[in-house]
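**Q** what follows is a predicted protein model with its sequence.
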Amino acid sequence: MKQLIAKGAAAVVLGAATLAFSAGAGLAADATALLRAAFDNWRANSSESTVTMTIHRPGWERHLTMKGWTQGHDKALVRFTAPAKDAGNATLKLGKTTLIFNPKLNQVIKLPASMLAQSWMGSDFSYNDLSKAEDILTEYTHKIVGSGHAGGHTVYTVEALPKPGAPVVWGKQQAKVRDDGVLLQETFFDQDMKVVRQMTTDKVGRIGGRDYPVVVTMRPANKKGQWTQLVTTQARFNIPIPAYVFTRSNLQNPRD
């Protein structure tokens, strides 16, 4: 699956950005290209992935497994496959519409926009993170505010500030992106510019023919010992996906 899928879960890809940094408008354009590259690397034109999720709290842990499919920038389906008590729970994102299916109730529910920033399956990721919602690209302005080097790559720090009147939750977002489009970190600030949570890439691995953030962890600020980790174990990108996958019918009665 915003903000950052489950940012993350669910899994989602790309190519490297062509960078030619200059002052003013050119710099802003390159900052946007970096963020776009990170989203493309996560999702690609289409994707299919298997992801395990660990929800950690002081005193207990919960482990889940899910399969995810994405297509373009506005379609995503995530279905839990384990443990048995959670299997069948699914979330479908179609543009600005988010539907969830609870097999125990055999009911599909449309989530109001006000709930998209809420916890997804009790984790530290939100419904927006699940589909890697692109609000940061469309509702924010972007600027490169720093750079460094790690693992043989240049790493750029991109600051994203809301456009005037933008209907967004965060007062600011800040992302660290490698020069090949791999997202290394995303930090979320409230309207008072205080850090609310941070997602870090704990491992970059080769999967689906690309370098990819295969292990990411979301940690809320000021909640010691609380985090949620997503581990991508399998992934394929730029593959044909049948149209029926992203339908309400398949959400409730899966054909895969």
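**A** Structure's in. What do you need? The shown structure was predicted, so the numbers you read here are calculated from the model rather than taken from an experiment.
**Q** going forward, measure contacts and count neighbours with C-alpha atoms only.
**A** Noted.
**Q** state the distance from Y127 to L77.
**A** 11 Å (Cα to Cα, to the nearest Å).
**Q** comparing those two, which residue is more hemmed in?
**A** Shown here are Y127 and L77; by other Cα atoms under 10 Å, Y127 has more neighbours (31 against 28).
**Q** wait, isn't E48 in contact with T70?
**A** Yes: with contact defined as Cα atoms under 8 Å, E48 reaches T70; the gap is 6.7 Å.
**Q** looking at the two, which one has more neighbours?
**A** T70 (31 against 25).
**Q** hmm, the more buried one is touching A76, no?
**A** Yes: contact criterion Cα under 8 Å: T70 and A76 qualify, at 4.3 Å.
**Q** put this next to the previous one:
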Amino acid sequence: MRIITVLVIILIGFKVDAQTAREIMQRVDDKVRGTSNRSEMKMTIVRPDWKREVTMKGWSLGTEYSLILITGPARDKGQAFLKRDNEMWNWQPSIDRVVKLPPSMMLQSWMGSDFTNDDLVKESSVVNDYTHSLDQDSVIEGKKVYKIVLTPKPDAPVVWGKVVCFIEKEDYNQLLVKYYDEDNYLVSTMILSDIREMGGRTLPTRMEMIPADNPKQKTVIEYIN
């Protein structure tokens, strides 16, 4: 009887952890997405021998719709990326054509950066398409954080084998995200910083993506308005 009681306690503990981890990710997701957003951003692609900047404007409505319009440089100006639910289109003014991006392209580079098309449109849901588990708490730059491991559900539209998120306990801001492939190899790391108030919410305004196989390069996206 004692053994059964211990097993029940352990199983309940696992269930509570999973629910708590999911609730944390839900709060993070709700905070980031909000109901509607408008922003101006600058993306800096850094390579050992060169650097390139791209400016853009973005609009979003809930989790279903988002639009990004490239405003510079001149050669890219006018390009637009539209996301509706799990679908994504690219307007290319140079050829006067709209191209729908297939799921097979979600892991490809966006605009030659270290961010992927999936990073842009968030085709998968960090809440609904993954199972969540709390790992050991940690500290990043003096801030106490949750460490949550996201494992994709079977048949979910997910491009990663595993995602590990480090979330600030006080304000539920993501400070660090690690992306792994299906073989559990680290693919890239995103560092989020410069937390400021935007639209009544405190959010990271700087995102730095660093590929694991080439740590000398990176891409930085900064919110400028």
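**A** Looks like it arrived, so ask away. No experiment lies behind these values; they were computed from the predicted model shown.
**Q** just to revisit the earlier point, give me the common contacts of T70 and A76 of structure 1.
**A** Residues within reach of T70 of structure 1 and of A76 at once, by Cα atoms under 8 Å, 6 or more residues apart in numbering, are S131.
**Q** just checking, T81 of structure 1 touches M53?
**A** No: in this structure, T81 of structure 1 is not within contact of M53 by Cα under 8 Å, at 11.4 Å.
**Q** overlap in contacts, those two.
**A** Common neighbours of T81 of structure 1 and M53 (criterion: Cα under 8 Å, 6+ apart): 64-66.
**Q** strands along structure 2, start to end?
**A** 36-46, 51-61, 65-72, 80-84, 87-92, 97-101, 130-134, 138-140, 143-152, 162-168, 174-180, 186-198, 201-211, 218-223 (DSSP state E).
**Q** what's the mean distance for the shortest one versus structure 1?
**A** In the superposition with structure 1, the aligned residues lie an average of 4.2 Å away from strand 138-140 of structure 2, counting by mean Cα distance after the TM-score superposition for structure 1.
**Q** residues making contact with that strand?
**A** Outside strand 138-140 of structure 2, the residues that reach it (Cα under 8 Å, 6+ apart) are 144-147, 166, 175.
**Q** again, but for stretch 189-197 of structure 2
**A** 174-179, 202-212.
**Q** mind checking the longest helix of structure 2?
**A** helix 2-33 (DSSP state H).
**Q** buried set for that one?
**A** 17-19, 21-22, 24-26, 28-29, 31-32 (16 or more other Cα atoms under 10 Å).
**Q** same thing with stretch 130-148 of structure 1?
**A** So for stretch 130-148 of structure 1, counting by 16+ other Cα under 10 Å, buried means 130-137, 139-144.
**Q** what angle do the longest helix of structure 2 and strand 162-168 make?
**A** Going by axes from the mean of the first three to the mean of the last three Cα atoms, to 10 degrees, helix 2-33 of structure 2 is angled at 80 degrees with respect to strand 162-168.
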